[in-house]
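Student: Got a predicted structure plus its sequence, pasted below:
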Amino acid sequence: MIALLTMSPLVAKGDIVICSWNIQNLGWNNDKRFDKVAHVANHCDFLAIQELMNEAALERLEQKIETTSGEAWSSMASHALGRSTYREHYAFLWRDSAVEYDSGAVVFIDHRDAFAREPYSAQFLSRRTGQAFAAATVHITYGSSIGERLPEIEALADYWQWLEEVYPGTPRLLLGDFNLRPQHAGWAPLRELGAIPAITEGATTLGLTDGHYANLYDNIWKVSGTIDVSERGIVRFPELFGIGHERARDVVSDHAPVFITLGSATLAPTPLNGGTYRPTGTASSCVDLNTASAERLTALPHVGPARAAAIVEMRPWEASDDLTRISGLNHARLAEIQESALLCE
C-alpha cells in the first residue's frame, strides 16, 4: 500500500502514472543496481529523471526496464547543464504503450541566468486517452543554505508563465527535486499563479536510519482543475527490496520517487526478495520546528518536554541555527540535532 489522497474528477483524464525521481548520480561508476532502479521505474508510465550524469546511463536504464517489463520504452535527455565542471542531464523515460512524445522538447533559455541547471520540458500524449500534458523538470541547487536555493525557487514563477506560452492550452506539470519543502514561504510567487504541489505529506529523502525519511524535497506542481489527478504519493522503494537505507542509498538513490496517477490509472507497489511494503506514515517524516507538536519535537536529540515547549512558545523559527536561543542547546548539541537528519530543512 501507499499513502494516497483522492480528488474529485476534474477536466482532463490521462489514465497513466506519472513519476519524478532524483536517481542519485545515475551514470557514475558507483555500483548502481540498474535492475533495482528499473523495477521501481516500471511502476510508472512516465518518469522525469534528475541527476542523470551521462546519456549512456539512460540507454542502459531503458534497456534494463524493457527487459524487466517485457515492453518497449522510449527516452530523451537534455544536454549537460551546470555552471561548473559538475554537470547533470535531465531525462524523460516513458512506456510506449501508454505515452508518446508530441513536440516541443527544449531547455529553458534563461536570459536572467537564474538557474544553475536550466529546466527541461516537452509535450507528451497519453496513448490511452489522447490527453496532452506538458512535463517540465528541474533540480534546484542545494547550496549551503536555504537562502541559496530561494532565487531559483522564485524564478520558477517566471518559468511557469513561460511554459504556458510555449504549451498553450496544455496542462502543465513541474516535476523535480526542489530542495525545499512545499510549505516554505519561498513558494509564494508560484502559488500566486495558481500552482499547487501534489505531495504535501511525508518525506522523500532517505535518512540514515531505516524507515526514516528526512525531507519533502521532491514534488510535482500543477494547476488545480486542469487535469484529473486520482492518486498521489511517495514510493518508499527500500521496502520493495527488503533492504536498509544505507544499502538503498548506495545502490539505488538517496531520494524516493513521487507520483501522481491520472484518470483510472493506479500504482500498485510490487515488493521483491521478501520485501513488505507498508503505507507511508507521518512517524517517519521530518520534524518541522514550526508545525510539529511538542511530543513530536522530543524526537530530536537533547530536546525533552521543557525544551519542546520552549520551541513551540518561541515560534516562528527561521532556521535551525536559531535553536541556540533555547537554554541548554549550545552549538555542539545543535550540531547533533542537525546531523540527526530528523529536522525538516
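Tutor: Everything's here; your move. No experiment lies behind these values; they were computed from the predicted model shown.
Student: When you work out contacts or count neighbours from here on, use the C-alpha atoms and nothing else.
Tutor: OK.
Student: now the strands: where do they sit in the stretch 51-200 of the chain?
Tutor: 73-77, 89-95, 99-107, 120-126, 132-139, 172-177, 195-197 (DSSP state E, counting those that start in this stretch).
Student: Which one of those strands lies nearest to Ala214?
Tutor: Ala214 sits nearest to strand 172-177 of all the strands of the stretch 51-200 of the chain, at 13.9 Å, using Cα to Cα.
Student: neighbouring contacts of the closest one?
Tutor: With contact meaning Cα atoms under 8 Å, 6 or more residues apart in numbering, strand 172-177 is reached by 20-22, 48-50, 133-140, 163-164, 217-223.
Student: just stretch 59-69 next, same as before
Tutor: Counting by Cα under 8 Å, 6+ apart, 34-35, 37-39, 41-42, 72-75, 93 sit against stretch 59-69.
Student: second one coming, line it up with the first:
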Amino acid sequence: MTPLVAWGDIVIGSWNIQNLGWNNDKRYDKVAHVAGHFDFLAIQELMNEAALERLEQEVEAATGEAWSSMASHALGRSTYREHYAFLWRDSAVEYDSGAVVFIDHRDAFAREPFSAKFRSRRTGQEFAAATVHITYGGSIGERLPEIEALADYWQWLEEVYPETPRLLLGDFNLRPEHQGWEPLLSLGAVPAITTGATTLGLTDGRYANLYDNLWKQPGELGVTDRGILRFPDLFGIGHERARDVISDHAPVYLALGSATLELTAFDGGSVDHAEGTSWCIDLNQSSIEALTELPHVGPARASQIVEARPWASPAELVRVGGLGQSRVQDIKASGLLCE
C-alpha cells in the first residue's frame, strides 16, 4: 500500500516590504496585518534587523500568537545594502537547520541568496526556502546575469538540502515568461505565479510587472492554491497611500495541503476577494489613527480635526494648521473620505 503523503498544511508567502527599517513612516501595524495572513514569509528589502524585531512583535500582537524570525547579514556591493529574512508562526512552522548565505565564488549576485531548511509542525513536511532580490539595474539586460546564475544556485540548493523540496522566493525583477529563465526552467523549476501583476501602479486597482514569484519543483509540496495578496483592499486605501506606508509590492503565496488563505480586513472583519471593502474615513466619527490615513494628515493634525468637530464639509479643513486649499484638494481627491 502506498503511504499517504503528509503535505505541509501551511501558507507560504514572499514579500518585498519596501525599505523596511528606514525612517519612512512605515505603518508596522498594517505590515503586520498583511504578514499575519501567512504561516511562513520570506522578506526582501529589510534594511536593518531592528525592523524585523519590531515586525515580529507587531505580528504577535496582531495575531495573538508566538512568531519567530531570522535574518541574513547586510548584503550588497555598495553602501546600499539589504538583509533577507524569514518570519514564521511558531504553531505552524519550525526552523530545522542550514541557515546560510550563498557563497558566491563567481560574484554573480549583488546580494547573495539566503536559505534555510524548515518543517511544518502540522504535518512534519520539510522544505528548503531560499530568497533573493535581483538587482533592478538600468535595463533588463543588467538583470539577466543574476537570473541565469539562479540555475547554478538551484542545483546548489539540492546539494545542501538533499531530498528536500525547494522553494526559491523573491523579487526577481523579471517576468516569468522571459527567455532569460531558460536555464532554470531546463532544470525542472517552474514559477508558481504566471498571471497577474505584483507591483502597485499609481492608479488605484492597477498593478504592473509580475516580478515577485515563488519557484518550485512540479508535484512537490502539495500546492492547492496560489495567488497575489492585493493588500490595499484590506485597508480600504488607495495605491499612493499603500505605497507610502506599507509597500509598493504585493506579496505572493502558495497554500499547501488543507491550508487556505482567508483575507481579513484591518478591522477584523472578513473581506471578499472580489468585492473588497467599503471602508472610508468620516471627519466626524473616525478615530485619530484612521484620520492619519488622509494625505498630509499626521497625528497632530488628526487631533485638531477631532477637537474641531463637527465638520460640515471637507472644504472646512483649511481651518486646520498647515492644510491649505491645495492640500485639502488632495484629501478630497484621495477617495478616502466618506461621502
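Tutor: In hand now; what should we look at? The shown structure was predicted, so the numbers you read here are calculated from the model rather than taken from an experiment.
Student: For the strands of the stretch 51-200 of structure 1, give me TSV that also has mean neighbour count and distance to Pro271 of structure 1.
Tutor: Below are the strands of the stretch 51-200 of structure 1 laid out as TSV (neighbours: other Cα atoms under 10 Å; distance: least, Cα to Cα, whole Å):
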stretch	mean neighbour count	distance to Pro271 of structure 1
strand 73-77	19	22
strand 89-95	25	21
strand 99-107	17	25
strand 120-126	23	27
strand 132-139	25	28
strand 172-177	26	25
strand 195-197	19	27
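Student: Same list, the ones you listed, but as a markdown table with distance to Thr266 of structure 1 please.
Tutor: Converted to a markdown table, those look like this (distance: least, Cα to Cα, whole Å):
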| stretch | distance to Thr266 of structure 1 |
| --- | --- |
| strand 73-77 | 19 |
| strand 89-95 | 15 |
| strand 99-107 | 15 |
| strand 120-126 | 15 |
| strand 132-139 | 18 |
| strand 172-177 | 18 |
| strand 195-197 | 19 |
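Student: can you tell which of these is closest to Phe259 of structure 1?
Tutor: strand 172-177 (9.5 Å).
Student: In structure 2, which residues correspond to that closest one?
Tutor: Mapping strand 172-177 of structure 1 onto structure 2 (TM-score structural alignment) gives residues 166-171.
Student: now do stretch 91-109 of structure 1
Tutor: Going by TM-score structural alignment, stretch 91-109 of structure 1 sits over residues 85-103 in structure 2.
Student: Over to stretch 50-69 of structure 1?
Tutor: Under TM-score structural alignment, the match for stretch 50-69 of structure 1 is residues 44-63.
Student: Report the mean deviation for the match of strand 172-177 of structure 1 after fitting onto structure 1.
Tutor: Overlaying structure 1 shows stretch 166-171 of structure 2 at a mean distance of 0.2 Å from the equivalent residues (mean Cα distance after the TM-score superposition for structure 1).
Student: Could you point out which of the strands of the stretch 51-200 of structure 1 sits nearest Leu26 of structure 1?
Tutor: Of all the strands of the stretch 51-200 of structure 1, strand 89-95 comes closest under Cα to Cα, at 9.7 Å.
Student: Just want the angle from that closest one to strand 120-126.
Tutor: Relative orientation of strand 89-95 of structure 1 and strand 120-126, computed by axes from the mean of the first three to the mean of the last three Cα atoms, to 10 degrees: 10 degrees.
Student: ok, residues contacting strand 89-95 of structure 1?
Tutor: Taking Cα under 8 Å, 6+ apart as the rule, strand 89-95 of structure 1 contacts 44-55, 58, 62, 71-81, 100, 120, 137-138.
Student: Then stretch 107-118 of structure 1?
Tutor: So stretch 107-118 of structure 1 is in contact with 78, 81-83, 88, 119-121, 138-141, 151-152, 155, 159, going by Cα under 8 Å, 6+ apart.
Student: Chain neighbours aside, what residue packs nearest to the aligned partner of Thr141 of structure 1 in structure 2?
Tutor: By TM-score structural alignment, Thr141 of structure 1 lines up with Thr135 in structure 2. Once flanking residues are discounted, Thr135 of structure 2 sits nearest to Arg143: 6.2 Å by Cα to Cα, 6 or more residues apart in numbering.
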